[in-house]
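Asker: what would the 3D arrangement of this be:
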Amino acid sequence: MSNEFKYIIFHKPYGVLSQFTQETPQHKTLKDYIPVPDVYPVGRLDWDSEGLLLLTNNGQLQHRLSNPRFGHERTYWVQVERIPDENAIAQLQTGVQIQDYRTRPAKVRLLPTTPNLPERDPPVRFRKNVPTAWLEMTLTEGKNRQVRRMTAAVGFPTLRLVRISIARVHLDCLQPGEWRDLTPSELELLHNMPKAGKAVYRRTV
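Answerer: Next comes the predicted model:
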């Protein structure tokens, strides 16, 4: 058995669980797409979210990327109902209350145009005569369903959620269901991430 570390980037489609074992027959799992043994997802994406998922068998790197104290950035493109105003965006930027937790400050901006993404399967169901908008949100934490809860808290429910980057690794042109090994330059970026969580957080807010 090889002792070499493996590093994979995967574009997780809608309706796929971020695990290799099937718990519900209506959802596919990573096993349906990635025929590589002994790799595990770094963090997770909910079944109804899409986008970048990293997988590795390097436990140390997996811990650094998953542990919130290291404060690495995760960037999402978020389609919401209606068009958020400046007040809503300011609330998302400074932090919102989610149950008993207040979110960290985040980078949030309204995208001027619809991002270039593959169509979702199944398509998003829109409400007639209700406009939608796209936000770019960069967080340094990953609470359960956090992005959806944040936009709902300021009155703009999430319709579609796509993670486009983790730390300095980007989804780029990878299509839904496709995966590849990380490039040497991407690996170098990950391994050279600052290790002091507090310092990283201050720089990324």
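Asker: from here on, contacts and neighbour counts on C-alpha atoms
Answerer: Noted.
Asker: relative to residue 145, how far out is the spatially most central residue of the chain?
Answerer: By C-alpha atoms, centre = their mean, the chain has its centre lying nearest to residue 163, at 3.4 Å. Residue 163 is 13 Å from residue 145, where distance means C-alpha to C-alpha, to the nearest Å.
Asker: go on, residue 36?
Answerer: 28 Å.
Asker: what does residue 91 give?
Answerer: Distance, residue 91 to residue 145, using C-alpha to C-alpha: 18 Å.
Asker: ditto for residue 104
Answerer: Separation of residue 104 from residue 145 (C-alpha to C-alpha) stands at 15 Å.
Asker: of those two, who's got more company?
Answerer: When residue 104 and residue 145 are compared for neighbours, residue 104 comes out ahead with 16 against 11, by other C-alpha atoms under 10 Å.
Asker: quick check: closest non-adjacent residue to that one.
Answerer: The shortest distance from residue 104 to any non-neighbouring residue, by C-alpha to C-alpha, 6 or more residues apart in numbering, is to residue 95 (5.4 Å).
Asker: identify the residues contacting the one you found.
Answerer: Each residue near residue 95 by C-alpha atoms under 8 Å, 6 or more residues apart in numbering is listed here: 102-106.
Asker: turn those residues into TSV, columns for distance to residue 178 and secondary structure.
Answerer: Putting those into TSV (distance: C-alpha to C-alpha, whole Å; DSSP: H, G, I helix; E, B strand; the rest coil) gives the following:
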residue	distance to residue 178	secondary structure
102	35	strand
103	32	coil
104	32	coil
105	32	coil
106	29	coil
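Asker: list only buried entries from those residues.
Answerer: 103-106 (16 or more other C-alpha atoms under 10 Å).
Asker: quick revisit: ok, so of the contacts of residue 95, who is nearest residue 23?
Answerer: Looking at the contacts of residue 95 and their distance to residue 23, the nearest is residue 103, at 30.4 Å (C-alpha to C-alpha).
Asker: what about the nearest residue to that closest one once chain neighbours are set aside, distance to residue 77?
Answerer: In this structure, residue 103 finds its nearest non-sequential neighbour in residue 95, 4.8 Å apart by C-alpha to C-alpha, 6+ apart. Distance, residue 95 to residue 77, using C-alpha to C-alpha: 18 Å.
Asker: one more to line up against the first:
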Amino acid sequence: MAKLILLNKPFNVLCQFTDTDGRDTLANYVKVARVYPAGRLDFDSEGLLLLTDNGQLQQKIAAPEHKMPKTYWVQVEGDITAEALMALSNGVALKDGRTLPAEVRKIPEPDVWRRQPPVRERKAIPTSWLELTIREGRNRQVRRMTAATGFPTLRLIRYSVGSWTIDGLAPGTLKTLEIHAPEPAKTIHRRPARSRKPKPSKGKTP
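Answerer: A predicted model of the protein is given here:
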């Protein structure tokens, strides 16, 4: 069995256990020994972070080739347009290449905790909330995607990774699960090819 921790990471918390600059880290919220993040969540992002004590499970969750879906609640600046939603859905051209198509829809403001410090909003400019699901893990990808369509991200909350969600978890709280660990990948050992002796010639000896 593998240990899996679901943490609702607060805003401005480093996704590591130590920091030489004195910033808030996972050590202040996770008191379980020998668990490590399965993937990362930016310092200024909130929401679901998974940690585990099992290397195979960590690889399955975090490795890009598995394309595990990650769903975010995203507050953007401006009244987002149908054209922008279509662009996000089709994939956005970024400096490191076009993103894969995303699942995206505009949603009402979710019933979530108030961020500390609160988001700076301008009275003259409305904001929109999106539910965005991606299957990649590029650096600050969601923020770059919305910015590329003309709607900068103001707040980013990761709601789910695969089938795991932050439902029932207040910021800074966690839930521990015991789940079956994935089977390690099997290595196929091939026998070296046998060298065959040349057959004697059927011709007569001179």
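Asker: picking up where we left off before, quick one: map the residue nearest to residue 104 of structure 1 onto structure 2.
Answerer: In structure 2, the residue matched to residue 95 of structure 1 (TM-score structural alignment) is residue 91.
Asker: do you know how far that match is from residue 139 of structure 2?
Answerer: 16 Å.
Asker: what's the answer for residue 102 of structure 2, then?
Answerer: From residue 102 of structure 2 to residue 139 of structure 2 the distance is 16 Å (C-alpha to C-alpha).
Asker: need the contact list for residue 180 of structure 2.
Answerer: Counted by C-alpha under 8 Å, 6+ apart, residue 180 of structure 2 has contacts 1-2.
Asker: and residue 70 of structure 1, what pairs with it in structure 2?
Answerer: Superposed on structure 2 with TM-score structural alignment, residue 70 of structure 1 falls opposite residue 66.
Asker: tell me the contacts of that match?
Answerer: Residues near residue 66 of structure 2 by C-alpha under 8 Å, 6+ apart: residue 60.
Asker: just give me the neighbour total for the nearest residue to residue 68 of structure 1 once chain neighbours are set aside.
Answerer: Nearest non-adjacent residue to residue 68 of structure 1, counting by C-alpha to C-alpha, 6+ apart: residue 141, 5.5 Å away. Using other C-alpha under 10 Å, residue 141 of structure 1 is surrounded by 21 other residues.
Asker: again, but for residue 101 of structure 1
Answerer: The number of residues packed near residue 101 of structure 1 is 10, by other C-alpha under 10 Å.
Asker: and the gap between it and residue 133 of structure 1?
Answerer: Separation of residue 101 of structure 1 from residue 133 of structure 1 (C-alpha to C-alpha): 26 Å.
Asker: what of residue 102 of structure 1?
Answerer: Using C-alpha to C-alpha, one gets 24 Å for the distance from residue 102 of structure 1 to residue 133 of structure 1.
Asker: please apply the same query to residue 14 of structure 1.
Answerer: From residue 14 of structure 1 across to residue 133 of structure 1, the span is 19 Å (C-alpha to C-alpha).
Asker: more crowded one of those two?
Answerer: The neighbour count for residue 14 of structure 1 versus residue 133, taken as other C-alpha under 10 Å, is higher for residue 14 (24 against 19).
Asker: show me what residue 26 of structure 2 lines up with in structure 1.
Answerer: By TM-score structural alignment, residue 26 of structure 2 lines up with residue 30.
Asker: and its match, how many residues sit next to it?
Answerer: Neighbours of residue 30 of structure 1 under the rule other C-alpha under 10 Å: 21.
Asker: test my guess that it contacts residue 14.
Answerer: No. Residue 30 of structure 1 is not in contact with residue 14 according to C-alpha atoms under 8 Å; the separation is 11.9 Å.
Asker: just the helices in structure 1 please.
Answerer: Assigned by DSSP state H, the helices in structure 1 fall at 59-66, 86-94, 146-153, 184-191, 197-204.
Asker: for the longest one, buried residues please.
Answerer: Across helix 86-94 of structure 1, burial judged by 16+ other C-alpha under 10 Å covers 88-93.
Asker: and residue 71 of structure 2, how many neighbours?
Answerer: A count of neighbours around residue 71 of structure 2, defined by other C-alpha under 10 Å, yields 22.
Asker: roughly how far does the nearest residue to it once chain neighbours are set aside sit from residue 72 of structure 2?
Answerer: Nearest in space to residue 71 of structure 2, with sequence neighbours left out and distances taken as C-alpha to C-alpha, 6+ apart, is residue 133 at 4.2 Å. Distance, residue 133 of structure 2 to residue 72 of structure 2, by C-alpha to C-alpha: 6 Å.
Asker: stretch 161-175 of structure 1 aligns to what range in structure 2?
Answerer: Per TM-score structural alignment, the counterpart of stretch 161-175 of structure 1 in structure 2 is residues 156-170.
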